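**Q** the sequence isn't on hand, but the structure is:
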């Protein structure tokens, strides 16, 4: 089995432990159901299976195109980058390599495509928005990555700034971690030099889905396939995720998981204190229904009628804490303090 510790040791990538993506999928499916109700173990397992898939992809591309022509780092974004995946998860990833795009990008796009297809076989659907290392937007040399970020900032449009927010959740999985760190440090530098940028990023996530009405009643979907269920990701996770991401950018925090960010941020901003337990409650609540989740969309919904009285109370409390954290963060950021 490929060790998840190797990614801290530079570029070395051990040979894959499996001969095919189908073999990895069978092993993954078996283990996933055994640990589905344990969020931390589940995310460690996701890392392991993506590592195995990537190792096999590197082997395939090496046999066709030769050894990678430059040092690189393969990173995860989205819920994978934050280590907040449920039983099912799609793909969000990218590559930073040393050297220029016009010399090396073709090779690494091919590697990204092989990883994309391998992950699809293993059970991670392709990202509909093409946020994958197989797309030129998410596969650059280090300096070209900085130019890409400059372009997003210059455009100053909703989609471009959303790309930047997505990138901030990037977490290295294999390769030369320093490459990703240098690119993210460049983002932190830009925000420090141009404080208005943080305000623009905050405005990009101004809308907050309501999970509880003025009378303290939970607000599930009223129609459709998930009628009676609450979108736990939109109304529960995102207020915490968005707030901690903004404050991580403001303070130059490299940690990507929301829980790790809270631990760092609460030392600086008292209004973030205690929010860790509320976010853990939401992760646990989603995990409690893992056995009933049979698709990627299922992961995002919690059936309200199946909650106990205690679960409902804890859910309402967590939603309230998330809303408060979100509002306080936006107030702080947009005041320019």
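**A** Cool, the structure landed. Note that the coordinates shown come from a computational prediction; the quantities given were computed from them, not determined experimentally.
**Q** from now on I want contacts and neighbour counts done on CA atoms only, so please keep to that.
**A** Fine.
**Q** check contacts around residue 249.
**A** Going by CA atoms under 8 Å, 6 or more residues apart in numbering, residue 249 touches 168, 187-188, 191, 198.
**Q** which positions within the helix or strand harbouring it qualify as buried?
**A** Assessed by DSSP states H and E, residue 249 sits inside helix 238-251. Of all the residues in helix 238-251, those buried under the rule 16 or more other CA atoms under 10 Å are 238-250.
**Q** distance from the chain centre to that helix, please.
**A** When C-alpha coordinates are averaged (CA atoms, centre = their mean, to the nearest Å), helix 238-251 and its chain have centres 13 Å apart.
**Q** all helices of the protein, in order?
**A** Using DSSP state H, the helices found in the chain span residues 21-35, 39-65, 78-81, 101-122, 142-155, 158-168, 177-193, 196-204, 232, 238-251, 258-265, 275-288, 309-335.
**Q** also this one, for the comparison:
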């Protein structure tokens, strides 16, 4: 199958014939990017890194299809799309991101065909996930992954699943709906993914109760800056004196702009593109857009200073900036950026209920 976006920048990846070669190509590519990462503009460096991840995942899927065919499973029986969620869906992965994925395939004509399709695509998803683990991508701890039958469905199955999440607005279902908003097709039939997204956004407009629950979920993670502008660093343990960049800076802004974009009917998944689109739709003024863009770019950069830990023989990012890397030169711009993030959270908290038809939030 064809990828929605052909990559020409990584010939070692395109030519890799097995997982060992692909793992070597990843390590080589990341070393190359690490050497230039902090000399490039942040947006350019992040884009290059995510092109690398996309190329690796696309090659894994090609190898998985080929290996299934050689093993007697044949070619994909119907068109499908492999989806990325989380930072992959947003094109915001770090060097050590995990797998967040799903798979949607075309509806069958009858039950017998559906059983064939279901069996094939679960096997394909399991194979792809296993291969990605082998080259250094750990699976999502929350089981948002294509090898989980919940996230590997035909189009009508996805439609019913999403309708069920909308019908029962539990915290977990709202979390799944927010995750689904970041879905991006990386391989296969992008038209299927577009149909899924169109149905998703159509359902969203008819569920104001869900939107209010999404607001609660969105504001769950607070920006780590105090009332006097001080950094709210870790107080205890091995990370004492450090700052949780992932959940105290980056994720709060991701969440805020995702919800604003969803309410505005903007289907972009990348946060910077969401900011630009919100400016164009009048949800942000030019000053807000400029400040938030600058703040978010700083958070994207600082995520690459965060520490890592070894889990299952693989390096995994902690999302936490160690005290040793929190330099004096970094503190002032970080405080400024965190204040911008806090202001955006306040904007969402105050303005979104009004746009939803309710009163101003207290």
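**A** In hand now; what should we look at? Because the structure is a prediction, the values reported are computed rather than measured.
**Q** residue 125 of structure 1 -> structure 2?
**A** Alignment note (TM-score structural alignment): residue 125 of structure 1 maps to residue 138 of structure 2.
**Q** what's the burial count for the nearest residue to that match once chain neighbours are set aside?
**A** Distance criterion CA to CA, 6 or more residues apart in numbering; nearest residue to residue 138 of structure 2, sequence neighbours excluded, is residue 98 at 4.8 Å. Residue 98 of structure 2 has 22 neighbouring residues, counting by other CA atoms under 10 Å.
**Q** which residue in structure 1 lines up with residue 98 of structure 2?
**A** Residue correspondence to structure 1 (TM-score structural alignment): residue 98 of structure 2 is matched to residue 90.
**Q** for residue 275 of structure 2, same thing?
**A** Alignment note (TM-score structural alignment): residue 275 of structure 2 maps to residue 262 of structure 1.
**Q** give me every residue that touches that match.
**A** Contacts of residue 262 of structure 1 by CA under 8 Å, 6+ apart are 244, 272-273, 275-276.
**Q** next: residue 45 of structure 1.
**A** residue 32.
**Q** related to what we said a few turns ago, including distance to residue 214 of structure 1, could the helices of structure 1 go into a markdown table?
**A** Listed next are these as a markdown table, based on distance: least, CA to CA, whole Å:
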| stretch | distance to residue 214 of structure 1 |
| --- | --- |
| helix 21-35 | 37 |
| helix 39-65 | 31 |
| helix 78-81 | 30 |
| helix 101-122 | 43 |
| helix 142-155 | 38 |
| helix 158-168 | 30 |
| helix 177-193 | 36 |
| helix 196-204 | 24 |
| helix 232 | 19 |
| helix 238-251 | 18 |
| helix 258-265 | 27 |
| helix 275-288 | 20 |
| helix 309-335 | 11 |
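**Q** closest one to residue 71 of structure 1 among these?
**A** Ranking these by proximity to residue 71 of structure 1 (CA to CA) places helix 177-193 first, at 8.8 Å.
**Q** which elements pack onto that closest one?
**A** Secondary-structure packing of helix 177-193 of structure 1 (3 or more CA pairs under 8 Å, 6 or more residues apart in numbering; DSSP states H and E): strand 72-76, strand 93-97, helix 142-155, helix 196-204, helix 238-251.
**Q** in TSV: those, plus distance to residue 308 of structure 1.
**A** As requested, those are exported to TSV (distance: least, CA to CA, whole Å):
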stretch	distance to residue 308 of structure 1
strand 72-76	35
strand 93-97	37
helix 142-155	46
helix 196-204	35
helix 238-251	23
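**Q** okay, these, which one's buried deepest?
**A** Comparing those by mean neighbour count (mean count of other CA atoms under 10 Å), strand 93-97 comes out on top with a mean of 29.
**Q** quick one: it to strand 72-76, angle?
**A** Counting by axes from the mean of the first three to the mean of the last three CA atoms, to 10 degrees, strand 93-97 of structure 1 lies at 160 degrees to strand 72-76.
**Q** quick one: distance of strand 93-97 of structure 1 to the chain centre.
**A** 14 Å.
**Q** and for stretch 247-257 of structure 2?
**A** Distance, centroid of stretch 247-257 of structure 2 to centroid of chain: 12 Å (CA atoms, centre = their mean).
**Q** which residues of structure 1 does that stretch align to?
**A** The aligned range for stretch 247-257 of structure 2 is 234-244, by TM-score structural alignment.
**Q** gap between the residue nearest to residue 138 of structure 2 and residue 164 of structure 2?
**A** According to CA to CA, to the nearest Å, residue 98 of structure 2 and residue 164 of structure 2 sit 27 Å apart.
**Q** give the contact list for residue 311 of structure 1.
**A** Counting by CA under 8 Å, 6+ apart, residue 311 of structure 1 touches residue 285.
**Q** now residue 229 of structure 1
**A** Residues counted as contacts of residue 229 of structure 1 (CA under 8 Å, 6+ apart) are 220-221, 301-304.
**Q** now with 10 Å, please.
**A** Going by CA atoms under 10 Å, 6 or more residues apart in numbering, residue 229 of structure 1 touches 218-223, 298, 300-306.
**Q** have a look at how far, on average, stretch 191-199 of structure 2 is from structure 1.
**A** With mean CA distance after the TM-score superposition for structure 1, stretch 191-199 of structure 2 departs from structure 1 by a mean of 1.2 Å once superposed.
**Q** returning to that earlier point: among the contacts of residue 229 of structure 1, which recur in structure 2?
**A** Compared against structure 2 with both residues aligned by TM-score structural alignment, their matches' CA atoms under 10 Å, the contacts of residue 229 of structure 1 retain 218-223, 301-306.
**Q** just curious, which of those is nearest to residue 2 of structure 1?
**A** residue 301 (33.0 Å).
**Q** which position in structure 2 pairs with the closest one?
**A** Aligned against structure 2 by TM-score structural alignment, residue 301 of structure 1 finds its counterpart in residue 320.
**Q** how about that match, what does it touch?
**A** Neighbouring residues of residue 320 of structure 2 by CA under 10 Å, 6+ apart: 233-234, 239, 242-248, 302-308.
**Q** do residue 40 of structure 1 as well
**A** 46, 83-85, 283.
**Q** farthest-separated two in the contacts of residue 262 of structure 1?
**A** Using CA to CA, the contacts of residue 262 of structure 1 reach their maximum pairwise distance at 244 and 273, which is 11.9 Å.
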